[in-house]
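K.L.:
Have a look at this prediction, sequence included:
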Amino acid sequence: MFIRLLRGSVVVITLLASACAGVASPPSVGSPSPVPASTPDVTPSVVDVTPSVVVVQPTSTPVAKPTVRPDLSGDIVIDGSSTVYPITELAMQQFAEIAPNVRIQLGVSGTGGGFKKFCAGITDISDASRPIKPDESEICRANGIEFVEIPVAFDGISVIVNPENRWVQCMTVDELKQMWAPDSEGKVVTWKQIRAEWPDQPFKLYAPGIDSGTHDYFTAAIVGKEDASRNDYIGSEDDYILMQRVIEEKNGIAYVGFAYYQEYTDKVGVVAIDAGNGCVSPSIETITNGTYTPLARPLFIYVRNDRLDRPEVEAFVTFYLENAADLVQAARYIPLPPRVYELVGQRVAKRTTGSVFSEGIQVGVSIETLLMLEDK
């Protein structure tokens, strides 16, 4: 199970060799309690919390162990998406086995917050649940920062409801838009206003905060304009808080990354989406074959081009890509097709900089098509 992240929290993974005798485990400072798999423990009134730091020892996960590289050392700083965090966390844990002298610091401040740090020169790698925006790219360029864009996985944003909610089995894109559009704020407040046969009870909205790439992608895909959303909802960059709010609130509804829904399938209901071809629920099959639309999306990491000159960064990125399919599956997301990983590997080898998503979020556009066009 994933470690629960609070907004602004930082995970520092000290990569120590298991063969080093006599080295004591570092103390944990202000460690937040992990979210148990059976009973949520987040108090409903908590929305924002004081940042904390936790030191995590690398754990063993099932992957073939390559040759240990004690010659690699240095620090790698990563920040960004809470959606991509579980994949990167697993990559760090496994990389610990081959690079025990590399120290990796992982922060979670949302995709937008991560790009702010990345383009300011604070981080080496940025996790992102949407493509970098043109204005963010311009800030990077102005600061002399070139980057390599690396797609790593597929996700399907999942709309979840309380398990006692028996009436919302499927929603059309138009119904979701009516619920979340900016002009619905203070006006559309009950289930009955969305569909006449639903209860005349107020719904409670929960969603990722404005620094979240999930927020950006959902609003672009559903409302039709990025960041266009009503504001009378409870937001958090911590997907676990959103999950647990919905579990505790009968009339709650939220949208989260597929992996978080997968972790709580026995505690929440998922809403099928009708984009015009019938109701389709998020699953590995529907996200992979493209029928779960318009909420299927790619996930990324962005790496500073100059940082790839550092052996420890180049080795970590190579390890990440070589093991991407296994890492992604272990984190409950969907791997990209082998051909896409091949094209991405070529992109890194050639140090191809910039984004193939020149206009930012492009709903329904194939990554493979964009990469193949770029390769010609």
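P.N.:
On my side now, so go ahead.
K.L.:
can we go C-alpha only for contacts and neighbour counts from here?
P.N.:
OK.
K.L.:
Identify the residues contacting stretch 138-154?
P.N.:
With contact meaning CA atoms under 8 Å, 6 or more residues apart in numbering, stretch 138-154 is reached by 118-121, 287-288, 296-306, 321, 324-325, 328, 333-336, 341, 344, 347-348, 351-356.
K.L.:
Residues in contact with stretch 292-302: which ones?
P.N.:
Contacts for stretch 292-302 (CA under 8 Å, 6+ apart): 84, 125-131, 147-158, 217-218, 221-222, 273, 275, 280-282, 286-287, 290, 363-364, 367.
K.L.:
re the thing from before, now list the buried members of the contacts of stretch 138-154.
P.N.:
118-119, 287-288, 296-305, 321, 324-325, 328, 333-336, 341, 344, 347-348, 351-355 (16 or more other CA atoms under 10 Å).
K.L.:
Select from the contacts of stretch 292-302 every entry located in helices.
P.N.:
The helices, defined by DSSP state H, take in 217, 218, 286, 287, 367 from these.
K.L.:
From those residues, list the buried ones, please.
P.N.:
Applying 16+ other CA under 10 Å to these flags 217, 218, 287, 367 as buried.
K.L.:
mind checking how far the third one is from residue 103?
P.N.:
Going back to what we said before, that points to residue 287. Separation of residue 287 from residue 103 (CA to CA, to the nearest Å): 35 Å.
K.L.:
one more structure, for comparison:
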Amino acid sequence: MSRDTTASLSAGLGRRDFLAAASVALSGGLAGCTGIFASEGNQINIAGSSTVFPVTEAIASAFSEENPTVNIALSKTGTGGGFGNFFCAGRTDINNASRAIADAEIEQCGNSDVTPLELTVATDALTVVVNPNADWVDCLTVEQLREIWRADGAQRWSDIDDEWPDEEFELYGAATTSGTFDYFNEAIIGEEENHRSDYHATERDRTIVQGVQGSEFAMGYFGFSYYSENPDSIKAVAIDDGDGCVEPSIETAMSGEYTPLSRPLFIYVAKESLTKPSVRNFVRFYMNRAATDLVSEVGYVPTTEDQRDENLKQLETAIEEVTE
């Protein structure tokens, strides 16, 4: 995406509108991208997790206001899709990630001479949601949630509790390329079972919102940010991990009460991209803003000052290694 294209996109648009437009431009232009090292010095390409997207979106917008000549192209591809198709292929500078990078992805990055630098940017309360008219359910145990989402598990609400409606579930969740899928699968389903495949799988969290809004018998899961945008049209379900029902919130995620669905969120930076001043400056800016209320405003827990300082220390070390 050219400087003129980004300027025209940003003219007259708000924060979310501008970056959504930038996302479309990136998605359309990645096919012709020959690599991060061939990109312009004032261009920053970011793909990956839809969960982390709102954090990066907000911080990128704040950075763009102070650095209008730097083009930031941002796209939702899912954590795994971002690593496999773009970041580890040397086509993006940064990957948003709602889980840690996998060994196979590290190997793929290495084969492309991409060295990933992991930086924690927030904490999420992964949220299970239902339709507001589902007045029979306010809390689920981890065991009940597993029974709903495992392969060959429950098919109807009444299979979980015979006092609940004898109606089939309408389920919406993360696609298999998503870090949210991986985390939910590990935390809820476990190693002995598989995540069911007969559900509406998508990387578009707002599709999940719309699906749950549209059916009294629907259920979905995604990052807390997308629930916090729609608290009146969908209902969050409290989770009982053995110590009683705990509602998802910034406060319960911060305190550690909301288990097992509280999780760290990351960005991964290609160390080789840190040779570009625009990327260095953006990531420094990101680490500082990740410890502020800007993250809270989009529905996640900011990093602590200690985590911010550790992130900056790792970043400066990486910068020294690639710019000596």
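P.N.:
Yes, it's here. These numbers come from a predicted model, not from an experiment.
K.L.:
Next, the TM-score between them, please.
P.N.:
Scored against TM-score structural alignment, normalised by the length of structure 2, the superposed chains reach a TM-score of 0.85; 294 aligned residues with a CA RMSD of 2.4 Å.
K.L.:
Could you tell me where stretch 207-223 of structure 1 falls in structure 2?
P.N.:
Under TM-score structural alignment, the match for stretch 207-223 of structure 1 in structure 2 covers residues 173-189.
K.L.:
List the buried residues for that stretch?
P.N.:
The neighbour-count check on stretch 173-189 of structure 2 (16+ other CA under 10 Å) flags 173-185, 187-189 as buried.
K.L.:
Would you check the span in structure 2 matched by stretch 129-144 of structure 1?
P.N.:
Mapped onto structure 2 using TM-score structural alignment, stretch 129-144 of structure 1 covers residues 98-113.
K.L.:
start to end distance for the matching stretch?
P.N.:
23 Å.
K.L.:
Could you do stretch 137-148 of structure 2 as well?
P.N.:
13 Å.
K.L.:
same thing with stretch 285-293 of structure 1?
P.N.:
12 Å.
K.L.:
One more: stretch 249-258 of structure 1?
P.N.:
Terminal-residue distance, stretch 249-258 of structure 1 (CA to CA): 20 Å.
K.L.:
whereabouts in structure 2 does that stretch align?
P.N.:
Counting by TM-score structural alignment, stretch 249-258 of structure 1 lines up with residues 215-224 of structure 2.
K.L.:
residues making contact with the matching stretch?
P.N.:
Outside stretch 215-224 of structure 2, the residues that reach it (CA under 8 Å, 6+ apart) are 51, 124-134, 167-174, 180, 205, 208-209, 211-212, 248-249, 299-300.
K.L.:
I'd like to know which of the residues you listed are buried.
P.N.:
Buried among the contacts of stretch 215-224 of structure 2 by 16+ other CA under 10 Å: 51, 124-132, 134, 169-174, 180, 205, 208-209, 211-212, 248-249, 299-300.
K.L.:
Tell me which helix or strand the residue lying closest to residue 223 of structure 1 once chain neighbours are set aside sits in.
P.N.:
Excluding the flanking residues, the one nearest residue 223 of structure 1 by CA to CA, 6 or more residues apart in numbering is residue 177, at 5.0 Å. Take DSSP states H and E as the rule and residue 177 of structure 1 turns out to sit in helix 173-180.
K.L.:
what does residue 90 of structure 1 give?
P.N.:
Following DSSP H and E, one finds residue 90 of structure 1 within helix 85-95.
K.L.:
again with residue 300 of structure 1
P.N.:
Per DSSP H and E: residue 300 of structure 1 is located in strand 296-304.
K.L.:
can you tell me what part of structure 2 that strand aligns to?
P.N.:
Under the alignment (TM-score structural alignment), strand 296-304 of structure 1 falls on residues 262-270 in structure 2.
K.L.:
so how far does the matching stretch sit from its counterpart in structure 1?
P.N.:
Using mean CA distance after the TM-score superposition for structure 1, stretch 262-270 of structure 2 ends up 0.5 Å from its aligned counterpart in structure 1, as a mean over the superposed pairs.
K.L.:
mind checking how far that stretch is from the chain centre?
P.N.:
Relative to its chain's centre, stretch 262-270 of structure 2 lies at 9 Å (CA atoms, centre = their mean, to the nearest Å).
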